[in-house]
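**Q** Quick one: sequence and predicted model below, then my questions.
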Amino acid sequence: MRNQDISEDNIIHCTNCHQAPYRLPFELFNDLFRQTVYEISRMPIIDGYLLGGEVSVASALVRRCGYSLRTARRHIRRLEQSGLIVSTPKPTLTGLQGINLYRRLFD
């Protein structure tokens, strides 16, 4: 049993296995994520922050790209995780967390 020859007949082939160590986000296949990166690169930077913190970046993506608010927030979260944008919470007058201010780290 220990010295058994391994042939091609004994090996189980997986036809749906991915060879890459990571999976690409689904949005890349529909070019949605690429459109998000493009739209964020076009947003004005006021006082170092995207849109100056006056308008939510997610709601701006909803208007510009036609996404749902959930999709826009998911794209922003993925950009944050990849290190392309950095968020800073902006507290309200009562001390509660308001909107996040975003800095873009790419051109």
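**A** Sure, I can see it. Because the structure is predicted, anything quoted here is derived from the model rather than measured.
**Q** all contacts plus neighbour counts: C-alpha atoms, from now on.
**A** Will do.
**Q** ok, Val62 touching Ala72?
**A** Yes. Here Val62 lies in contact with Ala72, judged by C-alpha atoms under 8 Å, at a distance of 6.5 Å.
**Q** Those two: which has the busier surroundings?
**A** Ala72 (22 against 17; other C-alpha atoms under 10 Å).
**Q** In space, what's closest to the more buried one - neighbours in sequence excluded?
**A** Distances taken as C-alpha to C-alpha, 6 or more residues apart in numbering place Ala58 nearest to Ala72, at 5.3 Å, with adjacent residues excluded.
**Q** Take this one as well and set it beside the first:
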Amino acid sequence: MKRSLETIAYKENTEALAKFAKALGHPTRIAILKHLQSQSCCFTGDLVDVFPLAQSTVSQHLKELKNAGLIQGELKSPKIKYCINQENWKIAKSLFQDFFD
């Protein structure tokens, strides 16, 4: 049975939306994204200073956001600088807009 391009696109879009939704499913991750939007970029240590969480907890949330593609990290030895992945952020916004419309 052949799948149409429309069916494939639908499946890819719903999977991407679910991936983004899962990453946004924790209040701390939403707060991290809001902070990154206002700062453009920051280091893990900066986030530890902002949020009352252990560095390991902040790192775990960053890992989840990065795995979902919502943020990106750049190694600035010995630290990692994080910022919003603008391309995927636009995709997420579009997918959520389509979902809610």
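**A** Thanks, I have it. Everything numeric here is computed off the predicted structure, so don't read it as measured data.
**Q** Number of residues surrounding the residue nearest to Ala72 of the first structure?
**A** Residues near Ala58 of the first structure, counting by other C-alpha under 10 Å: 19.
**Q** do the same with Ala54 of the second structure
**A** So Ala54 of the second structure, with other C-alpha under 10 Å, has 12 neighbours.
**Q** Tell me the counterpart of the residue nearest to Ala72 of the first structure in the second structure.
**A** Using TM-score structural alignment as the criterion, Ala58 of the first structure maps onto Thr44 of the second structure.
**Q** correct me, but that match touches Lys81?
**A** Yes. At 7.1 Å, Thr44 of the second structure counts as touching Lys81 under the criterion of C-alpha under 8 Å.
**Q** quick one: the equivalent of Ser38 of the second structure over in the first structure and Gln97 of the first structure, what's the gap?
**A** Counting by TM-score structural alignment, Ser38 of the second structure corresponds to Arg42 in the first structure. The gap separating Arg42 of the first structure from Gln97 of the first structure is 27 Å, by C-alpha to C-alpha, to the nearest Å.
**Q** does the nearest residue to Phe43 of the second structure once chain neighbours are set aside count as helix, strand or coil?
**A** In space, and not counting its chain neighbours, Phe43 of the second structure is closest to Lys81: 4.5 Å by C-alpha to C-alpha, 6+ apart. Three-state call for Lys81 of the second structure (DSSP: H, G, I helix; E, B strand; the rest coil): strand.
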